[in-house]
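Chemist: okay, sequence plus prediction incoming.
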Amino acid sequence: MNTLTWWSHIHALTILAETGHFTAAAQRLGCSKASMSQRIAELERQAGVPLVQRTTRSVRLTEAGAQLVERTRSAFTQIDDALHSVRELTTTPRGLLRLTAPVALARQQLVPRLPAFLRRYPELRLELDLSDRLCSLAREGFDLALRHTTTPPDTHVAWALCPTRTWLVASPAYLAQHGTPTHPDELAQHAALHYPRPGEQALWNFEPEGGGARVSVKLQGPFAANNSEALREAALAGLGIAQLPDFSAQHALAQGDLVTLLPHWQPVGAYGSHLWALRPYAPRVPLAVQVLVSWLREQFHPGFTP
């Protein structure tokens, strides 16, 4: 095995260590799972010791494999940094960007804006992952993530894009039939459209805008969904009252198809308070990521006021 092949195979082992799966590592490297497995097998033959422990669900490095990865990882990091530095001698961002974003936010607010971004930077290619699943950005090879949360993780670089708000909404038709609540306690008598979360009770929490004690309401209703678009559609159909993030309620409120309730009470805890762009901490942020973050801040800075 020549030196170049050695380095290629060791790099494959490094990626396998980060992902923990042959399939995920193959996707990162742009090769087949069979090719990935063959590279590791060839490396093990040359090393003369097992480097990977294989199971039906995942892989783990042996002591020898972990030592090899640990002693070579910094070299690959330096090579990657040097290559990016050379690429960025030009002022034109180019290459592939991998972005992950929540489903509802991406469908309603991000995807309609993306053509303008790609026209502005024609040498960039964008791969968008729509998922509400929290994943390891570094392990799965994402350059950036959009997250709707109150507190971003300390292990990541976080850019605040805009504050967000949760609205309590219903359709005019529902209110005409069932009446308009004037206090959170009255919601217990209404049909609630709820966003269920594992391990949590079906509750809505409210705080008075002028300050005061929090009020919690137990919910009952005909429909629950872990997607704010689905809850919005149910509210539009007159099925009940929903709590929605402003980016899902914006258009329906502007059109008058939904109306806000309890103006002097703020829903708390249902959704995040800010929209963030996140990236695992690294000493260098690639130019392509910099321009994407700048563009996202430009687009979302006004927020989602109806």
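Modeler: Sure, I can see it.

Chemist: alpha carbons only for contacts and neighbour counts from here, please
Modeler: OK.

Chemist: now do the same end-to-end measure for stretch 166-174.
Modeler: Looking at stretch 166-174, the gap from its leading to its trailing residue is 20 Å under the measure C-alpha to C-alpha, to the nearest Å.

Chemist: how far is it from where the chain is centred?
Modeler: Its chain's C-alpha centre and that of stretch 166-174 lie 27 Å apart, by C-alpha atoms, centre = their mean, to the nearest Å.

Chemist: next, residue 7: secondary structure please.
Modeler: Secondary structure assignment for residue 7 (DSSP: H, G, I helix; E, B strand; the rest coil): helix.

Chemist: one more structure, for comparison:
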Amino acid sequence: MNNFSDIVAYVRVVEAHSFVAAAQTLGMSPSAISKAVSRLEERLGARLLNRTTRSLSLTDVGASFYERCREALGQLDHAESEVSESRGIPRGRLRVDVPVSLGRRIIVPALPRFIAQYPEISVHMSMNDRVTDLVQEGIDAALRVGNLSDSSLVARRIAQLRGVTCASPEFIERYGMPKEPGDLPPEHCLQMFKVGNNQTREWTFRKGDVEHKILPAARLAFSDPESAVAAAVSGAGFVRSLDFTVEAQIASGLLQPVLEDWNDGAYWPVSVVYPQHRQPTAKIRAFIDFVSGLFPQTEASASVRANGPRAPNNTSRPELRARLAAQPIP
């Protein structure tokens, strides 16, 4: 097949929804990607993409052809991985998806060490705070924060991170220090919402057997923790985020933690997930082992189904390195 590279270019354009993004992924120029897709359409005698200056959309034929090509490329990747497995060497292209803050603060800075350790692996990383369809988008593995519900995924829990509620000293002085969760007016609690469905994330407080939930209702809402923390520093209200996203602000006195004795319910797992129909190839196992070393280890580190039961983890969490930040708390 002498147009294999054109097919790869087409698949990457569809996945990235952009000629420019596909070009960056493949290390080519956008014009070269456009010419590759045009050659493929000419060879097939059919239009695969509807192009405008602002958007791309698949034709019916293009959608069907993309599914066949994506499946074929996946089979080729799998065949390559099987050969690598027989040699015991992690190699090939590894496509991973991570939350933006977690990727920016922890994973990306560590990637040079990863590719130095595994010289036959190339990493293609996407970063976003929406829940991606790993199978549909051809992702080998992803990092997720929070409890998982997708039964089509296998997960390995690699960390357990702690949340903290805080506000600026000026805000606390103005409205008072809360002694219990009921003292927190919802309108003073900054909203964090899930990308995709805009659902506001509920806050759960727990002390022993007593649990209290708050649905934030402030007039400011954010999809990422760093923006919410910045708003809290400016005196916008109370914020709840993973402790490492506010560590520097608390240390400098810009934020003050509250209700620390109600934090029994403020722990969230970090997991590496991958489709259950895929065997954890050498490159996926290498990635899991590597990112596990970037976090404190937990007892619940064995691979389990994402919606399966989990044993409680009562061990104390060791301090994670100072620059860690993670995706918005579920």
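Modeler: Looks like it arrived, so ask away. None of these values were measured; they are calculated from a predicted model.

Chemist: and residue 165 of structure 2, what pairs with it in structure 1?
Modeler: Using TM-score structural alignment, the equivalent of residue 165 of structure 2 in structure 1 is residue 168.

Chemist: name the element the nearest residue to its match once chain neighbours are set aside belongs to?
Modeler: Nearest residue to residue 168 of structure 1 in three dimensions, chain neighbours excluded: residue 243, at 4.5 Å (C-alpha to C-alpha, 6 or more residues apart in numbering). Of the helices and strands defined by DSSP states H and E, residue 243 of structure 1 is found in strand 241-245.

Chemist: moving C-terminal of that strand, what's the next helix or strand?
Modeler: For strand 241-245 of structure 1, the following helix or strand on the C-terminal side (DSSP H and E) is helix 246-255.

Chemist: what's the average distance of whichever helix or strand comes after that following helix to structure 2?
Modeler: Towards the C-terminus, the helix or strand next in line after helix 246-255 of structure 1, according to DSSP H and E, is strand 259-260. Between strand 259-260 of structure 1 and the aligned residues of structure 2, the post-superposition mean distance stands at 4.0 Å (mean C-alpha distance after the TM-score superposition for structure 1).

Chemist: now do strand 259-260 of structure 1: everything it contacts.
Modeler: Contacting residues not belonging to strand 259-260 of structure 1 are listed as 167-172, 253 [C-alpha atoms under 8 Å, 6 or more residues apart in numbering].

Chemist: which residue in structure 2 aligns with the residue nearest to residue 168 of structure 1?
Modeler: When the structures are aligned by TM-score structural alignment, the residue of structure 2 matched to residue 243 of structure 1 is residue 240.

Chemist: show the contacting residues for its match.
Modeler: 163-166, 190, 203, 329.

Chemist: nearest to residue 109 of structure 2 among those?
Modeler: Closest approach to residue 109 of structure 2 among the contacts of residue 240 of structure 2 (C-alpha to C-alpha): residue 329, at 22.2 Å.

Chemist: in terms of secondary structure, what does the host helix or strand of residue 36 of structure 2 contact?
Modeler: Using DSSP H and E, residue 36 of structure 2 falls within helix 30-44. Using 3 or more C-alpha pairs under 8 Å, 6 or more residues apart in numbering; DSSP states H and E as the contact criterion, the elements in contact with helix 30-44 of structure 2 are helix 4-16, helix 19-26.

Chemist: compare those helices and give me the one nearest residue 94 of structure 2.
Modeler: helix 19-26 (12.2 Å).
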